[in-house]
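Novice: compute the structure for the input listed below.
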Amino acid sequence: MNVVFYVPLLLVVVALLASAIKVLREYERGVVFQLGRFWKVKGPGLIILVPVIQQMVRVDLRTIVMDVPSQDLISRDNVSVQVNAVVYFRVVDPQKAIINVEHFYEATSQLAQTTLRSVLGQHDLDEMLAEREKLNDDIRSILDAQTDAWGIKVANVEIKHVDINETMVRAIARQAEAERQRRAKVIHAEGEQQAAEKLVEAARILGEDPRAIQLRYLQTLTEIAGEKSSTIVFPLPVGTVEALARRLGGEGDGRE
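Specialist: Modelled structure (predicted):
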């Protein structure tokens, strides 16, 4: 009879000891409450709790990688886009993470979604595509400031994808093509301008000495002869043609 009485008592003692002994890993901390009131943060290692009187909540201190779902937003230039991101954060104050907010992971996730929409909605589509580093830092600083009261440190925020519909993709492609055509025309015009400036400079240099133009004529004839052409055009200076015309005109007047 005595043995039957002591067996349940022994089981109760073993159960109490099992519930009193806790082991926390290196990356874990235990927020201990005593009679419902916060007592202290303990760990890592072996933790002994007073059964019934003390309760403990485990908190993981490792960096958490949280994927922010795609958010539909309208940019400042009225373009509908879908944006998703990833947030890296960790708990630095277990007491605040347990006492000041209910389910800190869900709270941080909801805050990240609203912050992503509000920040990106203030920028144009071109800024979202070209200035991601700046936008990442802006979102991170806002999240870090608002989650500080929850004992959370936001280490990094990365915008992963900026998706737009096919109609806008075609419009952007047309815009890019028009921009390339504009640049090509500008480059061609600049080339024509530089070529004209060089031609004017060459004409000025050739005009300083009449022998220079004669040498240029001979060089042109050499180039034409080298092409094995059946027709050779020999250019004459305009002044020579005019002098010859005046001379012929004068001789004709004398015959009359």
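
Novice: hey, let's count contacts and neighbours off CA atoms from now on
Specialist: Noted.

Novice: where exactly do the helices run in this structure?
Specialist: Along the chain, the stretches classed as helices by DSSP state H are 2-20, 94-99, 104-120, 125-130, 132-146, 166-207, 210-226, 238-255.

Novice: which parts of the fourth one are buried?
Specialist: By neighbour count with 16 or more other C-alpha atoms under 10 Å, helix 125-130 contains the buried residues Leu125, Met128.

Novice: for that helix, packing partners?
Specialist: With contacts taken as 3 or more C-alpha pairs under 8 Å, 6 or more residues apart in numbering; DSSP states H and E, helix 125-130 sits against no other helix or strand.

Novice: and the contacts of that helix?
Specialist: By C-alpha atoms under 8 Å, 6 or more residues apart in numbering, the residues outside helix 125-130 that reach it are Ser75, Arg76, Asp77, Val79, Leu120, Leu135, Val162.

Novice: quick one: buried ones out of those?
Specialist: Using 16+ other C-alpha under 10 Å as the burial test, the contacts of helix 125-130 include Ser75, Leu120, Leu135 as buried.

Novice: any idea how far Asn136 is from the nearest residue to the second one once chain neighbours are set aside?
Specialist: The one in question is Leu120. Spatial nearest neighbour of Leu120, excluding adjacent residues (C-alpha to C-alpha, 6 or more residues apart in numbering): Ser75 at 6.7 Å. Counting by C-alpha to C-alpha, to the nearest Å, the gap from Ser75 to Asn136 is 16 Å.

Novice: one more: Ala184?
Specialist: For Ala184, the distance to Asn136 (C-alpha to C-alpha) stands at 35 Å.

Novice: between these two, which one's more packed in?
Specialist: For Ala184 versus Asn136, neighbours defined as other C-alpha atoms under 10 Å are more numerous around Asn136 (20 against 12).

Novice: hang on, the earlier thing: TSV for the helices of the chain, including distance to Ile53?
Specialist: Formatted as TSV, those follow (distance: least, C-alpha to C-alpha, whole Å):
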stretch	distance to Ile53
helix 2-20	10
helix 94-99	18
helix 104-120	25
helix 125-130	54
helix 132-146	34
helix 166-207	62
helix 210-226	107
helix 238-255	116
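
Novice: and this one, please, so the two structures can be compared:
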Amino acid sequence: MSLTSAQRAVLSNLGPGPLPPTYFQKSQSLPMNTIVRFVPQQTAWIVERMGKFNRILQPGLAILIPFIDRIAYVKSLKEVAIEIPSQSAITADNVTLELDGVLYTRVFDAYKASYGVEDAEYAISQLAQTTMRSEIGQLTLDHVLKERAALNTNITAAINEAAQAWGVTCLRYEIRDIHAPKPVVEAMHRQVTAERSKRAEILDSEGQRQSAINIAEGKKQSAILASEAERAEKINRAAGEAEAILLRARATAAGIEAVARSIAEGRDAAQGAVSLSVAEKYVDAFAKLAKEGTAVVVPGNVGDIGGMIATALSVYGKVGDAQAKTMARHILEQGKVIEPAPQGGSAEAAKGPKLAPTPEKAT
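Specialist: Next comes the predicted model:
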């Protein structure tokens, strides 16, 4: 690249020796002063006039004075990704980690970015590394792994606080990789395995518990349904029995009413028939007691057969004593005579009274 006359004059004044890198090395990649220049979009050109800051060229047409104006700095206003190299950091629980990341920055003030710091990109990179080590030292390993987003936010805030004077803003910082020592990684793997085994056992026990609850609930519902069915059956049976009893009571009442009506229509004849029926049933019942049992309850007037029959007839309640005795005599005449039991303690006496045979009529 050919040098201008002004540059040759500067070189002659400097004499032999190395050239200042910050001035001439940058000028080799900078646009030359061709009087008329076109500034690209999202780019800021810093113009120095006679070595002093003059102005910032905006995108578009720019007119420069030859030999006096010089384009000293070219700053891109686009977002730039800066790779942060891997570095060591010690956590709060004394675990050494290897971390690297990516930093996204953008120039918001071309003047400060040119004259506020020698190399803005290098300064931002070093600031990001020191800030990351500081933030990692405040957290344990578990928090570093779980709170990566919060860690990125804290690093971004710390970088922005220091980079304001450089005309550069940090948009975001992302931790890319975290490398822990091998023993720590193995311990973490064992911990994860144990935790998963624990959760599997808990889920298995929960499944068994739920299964037992479902089975018990099913048995409960089955028992409830069975008891309700039994209850309904008993209610239906009781209702049927009640209805049957009611029907029998109605039938009995109807029969009694018919008997009462018959008695009312033919009082004397009906009373005689009823008295005869009551007396016959009383004698038959007493005869059965004498046959079936060895020890029986004997009425006090067992010797008075007529009196017994009269007593039975008096149960009817509507028969007088005279009529009862008359009916008793009539029964005796029919042939059913009860002999009194012999006195004393013999076995025959213990058997109670016995019926005498009916006398046969002479032929």
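
Novice: isn't Arg76 of structure 1 up against Arg117?
Specialist: No. Contact criterion C-alpha atoms under 8 Å: Arg76 of structure 1 and Arg117 do not qualify, at 11.6 Å.

Novice: distance check, Gly60 of structure 2 against Phe108 of structure 2.
Specialist: Applying C-alpha to C-alpha to Gly60 of structure 2 and Phe108 of structure 2 gives a distance of 19 Å.

Novice: which of those two has more neighbours?
Specialist: Neighbours were counted for Gly60 of structure 2 and for Phe108 using other C-alpha under 10 Å; Phe108 has more, 17 against 11.

Novice: just give me the match in structure 1 for that one.
Specialist: Aligning on TM-score structural alignment places Phe108 of structure 2 opposite Val92 in structure 1.

Novice: please apply the same query to Ala150 of structure 2.
Specialist: Superposed on structure 1 with TM-score structural alignment, Ala150 of structure 2 falls opposite Lys134.

Novice: isn't the match of Phe108 of structure 2 right next to Trp150, touching?
Specialist: No. Using C-alpha under 8 Å, Val92 of structure 1 is not in contact with Trp150, being 9.2 Å away.

Novice: contacts for stretch 118-136 of structure 2, please.
Specialist: Under the criterion C-alpha under 8 Å, 6+ apart, residues 82-84, 87-92, 103, 113, 117, 144, 151, 154-155, 158-159, 163, 166, 168 lie in contact with stretch 118-136 of structure 2.

Novice: let's see that with 7 Å instead.
Specialist: For stretch 118-136 of structure 2, contacts defined as C-alpha atoms under 7 Å, 6 or more residues apart in numbering pick out Ile84, Ala89, Ile90, Thr91, Ala113, Ile155, Ala158, Ile159, Trp166.

Novice: give the buried subset of these as a ChimeraX selection command.
Specialist: Provided next is the ChimeraX selection string for whichever of those are buried by 16+ other C-alpha under 10 Å:
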select :84,89,90,91,113,155,158,159,166
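
Novice: surely the match of Phe108 of structure 2 touches Lys153?
Specialist: Yes. Using C-alpha atoms under 7 Å, Val92 of structure 1 makes contact with Lys153 at a distance of 6.4 Å.

Novice: what distance do you get for Ala232 of structure 2 to Gln221 of structure 2?
Specialist: Taken as C-alpha to C-alpha, the span from Ala232 of structure 2 to Gln221 of structure 2 is 16 Å.

Novice: repeat that for Arg261 of structure 2.
Specialist: Arg261 of structure 2 sits 58 Å away from Gln221 of structure 2, taking C-alpha to C-alpha as the criterion.

Novice: cool, Ala251 of structure 2 as well?
Specialist: Using C-alpha to C-alpha, we find Ala251 of structure 2 at a distance of 44 Å from Gln221 of structure 2.

Novice: before we move on, what about Ile84 of structure 2?
Specialist: In terms of C-alpha to C-alpha, Ile84 of structure 2 sits 68 Å off from Gln221 of structure 2.

Novice: same deal with Asn214 of structure 2?
Specialist: Going from Asn214 of structure 2 to Gln221 of structure 2 by C-alpha to C-alpha gives 10 Å.

Novice: go on, Glu348 of structure 2?
Specialist: For Glu348 of structure 2, the distance to Gln221 of structure 2 - C-alpha to C-alpha - is 67 Å.

Novice: repeat that for Ile90 of structure 2.
Specialist: When distance is defined by C-alpha to C-alpha, Ile90 of structure 2 is 63 Å away from Gln221 of structure 2.

Novice: what does Val102 of structure 2 give?
Specialist: Using C-alpha to C-alpha, Val102 of structure 2 is found at 64 Å from Gln221 of structure 2.

Novice: then Ala249 of structure 2?
Specialist: Ala249 of structure 2 sits 41 Å away from Gln221 of structure 2, going by C-alpha to C-alpha.

Novice: what does His189 of structure 2 give?
Specialist: His189 of structure 2 is 47 Å from Gln221 of structure 2, where distance means C-alpha to C-alpha.

Novice: ok, now Ala270 of structure 2?
Specialist: Distance from Ala270 of structure 2 to Gln221 of structure 2, by C-alpha to C-alpha: 64 Å.

Novice: these two - which one has more neighbours?
Specialist: Remark: of Ala270 of structure 2 and Gln221, Ala270 carries more neighbours, 16 against 12, as counted by other C-alpha under 10 Å.
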